[in-house]
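Trainee: predicted coordinates and the sequence they were generated for:
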Amino acid sequence: MACADADMDIHVTDEDSHGARWREPLRIRCYQASEFVPDDKGQLHDLFQKQPAVLGSLQVVSGLLSFGLGIVFAVTQEMKHSLFTLFRVSHVTGALFIIAGVVSNILFKFPALLPVSLVVNWGCIIVAVVAACLISVDLAHWTQENDEPLRMELLELCVLGFKVSLSAILCFWFSKNNRAQSP
């Protein structure tokens, strides 16, 4: 750390205090750069301008919601009543989307994880499509005895649609950035 011993007081002489003399005009000198130096952009600067961490955070939150719905559904329903509970669809998709959101969030610190995040998001889309098919089969074979599980499966189907759209947007951005970086 630099240190200087300089006098910071304002010194006024008698001539300056009277104001009787005209002073010589001040000459202003400006520095002008002779060439512009471009800003140093990071490896994923254009991608980070789109803020994928926000979508990653939404993936984490929707994954937690899905995981919570799976716990409630597992506690209230028997295993044999639906494919949704039998295959623990909500638990699996919730955990995968939490992982995908965390990986999307840590891209700022570790840009080398971009291909990993792309693969994880594609995997989430595939698992979510399979889960939506299982939920659709359950909804097609549902009886009118109890309306509560039907609503919960419809809610999970809507959450899956939201999560798939988030992952699709992230996959588009990540693949576009991968193509731009490839020679």
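Mentor: Nice, thanks for sending it over.

Trainee: from here on, contacts and neighbour counts on C-alpha atoms
Mentor: Fine.

Trainee: is Val60 in contact with Ile98, as I believe?
Mentor: Yes. Taking CA atoms under 8 Å as the definition, Val60 is a contact partner of Ile98 at 4.3 Å.

Trainee: buried ones in the longest helix belonging to the chain?
Mentor: If you go by DSSP state H, the chain has its longest helix at helix 148-181. Across helix 148-181, burial judged by 16 or more other CA atoms under 10 Å covers 149-150, 153, 156-157, 159-161, 163-164, 166-168, 170-171, 173-174, 177.

Trainee: tell me the angle of the strand or helix carrying Cys124 relative to helix 148-181?
Mentor: Using DSSP states H and E, Cys124 maps to helix 114-140. Between helix 114-140 and helix 148-181, the angle comes out at 150 degrees (axes from the mean of the first three to the mean of the last three CA atoms, to 10 degrees).

Trainee: secondary structure element holding Gly63?
Mentor: Going by DSSP H and E, Gly63 is part of helix 52-76.

Trainee: next SSE downstream of that helix?
Mentor: Sequence-wise, the next helix or strand downstream of helix 52-76 (DSSP H and E) is helix 83-86.

Trainee: what is that next one packed up against?
Mentor: Applying 3 or more CA pairs under 8 Å, 6 or more residues apart in numbering; DSSP states H and E, we find helix 83-86 packed against helix 52-76, helix 114-140.

Trainee: any chance of JSON lines for those helices, columns mean neighbour count and distance to Val92?
Mentor: Output for those, formatted as JSON lines (neighbours: other CA atoms under 10 Å; distance: least, CA to CA, whole Å):
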{"stretch": "helix 52-76", "mean neighbour count": "19", "distance to Val92": "8"}
{"stretch": "helix 114-140", "mean neighbour count": "19", "distance to Val92": "8"}
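
Trainee: put this beside the first:
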Amino acid sequence: MACASFDMDIQGAEEELLRAGRREPPILQYYQATAVEPDVKGPLHDLLQKQPAVLGSMQMVTGLLSLGMGFVFATTQTMDQSLFTLFRVSHLTGIFFLIAGLITNLLFKYPELVHASLRVNCGCIIVAFIAACLISVDLAKWKSEHEQHLMMEVLELCVLGLEVFLSAVLCFWFLKEKRS
């Protein structure tokens, strides 16, 4: 918060009295507030104080990371090597989380998007759960000849965990705001 310290006396009154030849003490006038008005809280004030845009930005970054890994898998694996590549799991989750992050970032400017953001984040959790199940099946029947792909699927599983955590926190905040 910005703060300034300066004299609020009315300047110039002393100089006028001295010029007129009077030796009376100067009249000092001070500013005094007459009423305190409460701050007006805008829509979603309590929610926006928690900075959901930060989590939305993190969702967008993890969505881009998922999309990037999806493109790497699509170019380096054949369709029959894994369910992860066959169902384009990374592409799907990446697009979902990119959209969820974008909508969450727009909440500050358009508060009416809170219900849409809640729905999209719940959908992201469902899609991420299905993707985690498909990745787990792939990891269970993995062949040892493609070790680098195994590491990338484990990384994608970790990214999905982060994405689910972010969406769960946002859904909790949105539901709390919806109740109040």
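Mentor: Looks like it came in fine. Note that the structure is a prediction, hence the values are computed from the model and not measured.

Trainee: what does the TM-score come to for these two?
Mentor: Once superposed, the chains reach a TM-score of 0.86 (TM-score structural alignment, normalised by the length of structure 2), with 164 aligned residues with a CA RMSD of 1.6 Å.

Trainee: if we can go back for a sec, could you check the angle the helix holding Gly63 of structure 1 makes with helix 148-181?
Mentor: Using the same axes, to 10 degrees: helix 52-76 of structure 1 against helix 148-181 is 150 degrees.

Trainee: for Val89 of structure 2, which non-adjacent residue is spatially closest?
Mentor: Ala131 (5.9 Å; CA to CA, 6 or more residues apart in numbering).

Trainee: excluding chain neighbours, what is closest to the most centrally placed residue in structure 1?
Mentor: The centroid of structure 1 falls nearest to Ala53 when counting by CA atoms, centre = their mean (1.6 Å). Counting by CA to CA, 6+ apart, Asn105 is the residue found nearest to Ala53 of structure 1 once chain neighbours are left out, at 4.5 Å.

Trainee: pretty sure that neighbour contacts Gln59?
Mentor: No. At 9.9 Å, Asn105 of structure 1 does not count as touching Gln59 under the criterion of CA under 8 Å.

Trainee: returning to what we had before: show me what the helix holding Gly63 of structure 1 is packed against.
Mentor: In terms of contacts (3+ CA pairs under 8 Å, 6+ apart), helix 52-76 of structure 1 is packed against helix 83-86, helix 89-105, helix 148-181.

Trainee: for these, give me a markdown table that also has distance to Ile135 of structure 1.
Mentor: Below are those laid out as a markdown table (distance: least, CA to CA, whole Å):
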| stretch | distance to Ile135 of structure 1 |
| --- | --- |
| helix 83-86 | 6 |
| helix 89-105 | 8 |
| helix 148-181 | 7 |
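
Trainee: relative to Leu26 of structure 1, which of those is closest?
Mentor: Ranking those by proximity to Leu26 of structure 1 (CA to CA) places helix 148-181 first, at 52.9 Å.

Trainee: run the angle between the closest one and helix 89-105 for me.
Mentor: Taking the same axes, to 10 degrees, one finds helix 148-181 of structure 1 and helix 89-105 inclined to each other by 30 degrees.

Trainee: who are the packing partners of helix 148-181 of structure 1?
Mentor: Applying 3+ CA pairs under 8 Å, 6+ apart, we find helix 148-181 of structure 1 packed against helix 45-49, helix 52-76, helix 114-140.

Trainee: any chance of those in a markdown table, with distance to His18 of structure 1 too?
Mentor: Shown next, in a markdown table, are those (distance: least, CA to CA, whole Å):
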| stretch | distance to His18 of structure 1 |
| --- | --- |
| helix 45-49 | 59 |
| helix 52-76 | 65 |
| helix 114-140 | 71 |
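
Trainee: out of the ones you listed, which is closest to Leu83 of structure 1?
Mentor: Leu83 of structure 1 lies closest to helix 114-140 among these, at 6.2 Å (CA to CA).

Trainee: how far apart are that closest one and its match in structure 2?
Mentor: Superposed on structure 2, helix 114-140 of structure 1 shows a mean distance of 0.3 Å to its aligned residues (mean CA distance after the TM-score superposition for structure 1).

Trainee: before we move on, back to that, map the residue nearest to Val89 of structure 2 across to structure 1 for me.
Mentor: Aligned counterpart of Ala131 of structure 2 in structure 1: Ala131 (TM-score structural alignment).

Trainee: Phe87 is in contact with its match, correct?
Mentor: No. In this structure, Ala131 of structure 1 is not within contact of Phe87 by CA under 8 Å, at 9.1 Å.

Trainee: from Lys109 of structure 2, how far out is Phe96 of structure 2?
Mentor: Distance, Phe96 of structure 2 to Lys109 of structure 2, using CA to CA, to the nearest Å: 21 Å.
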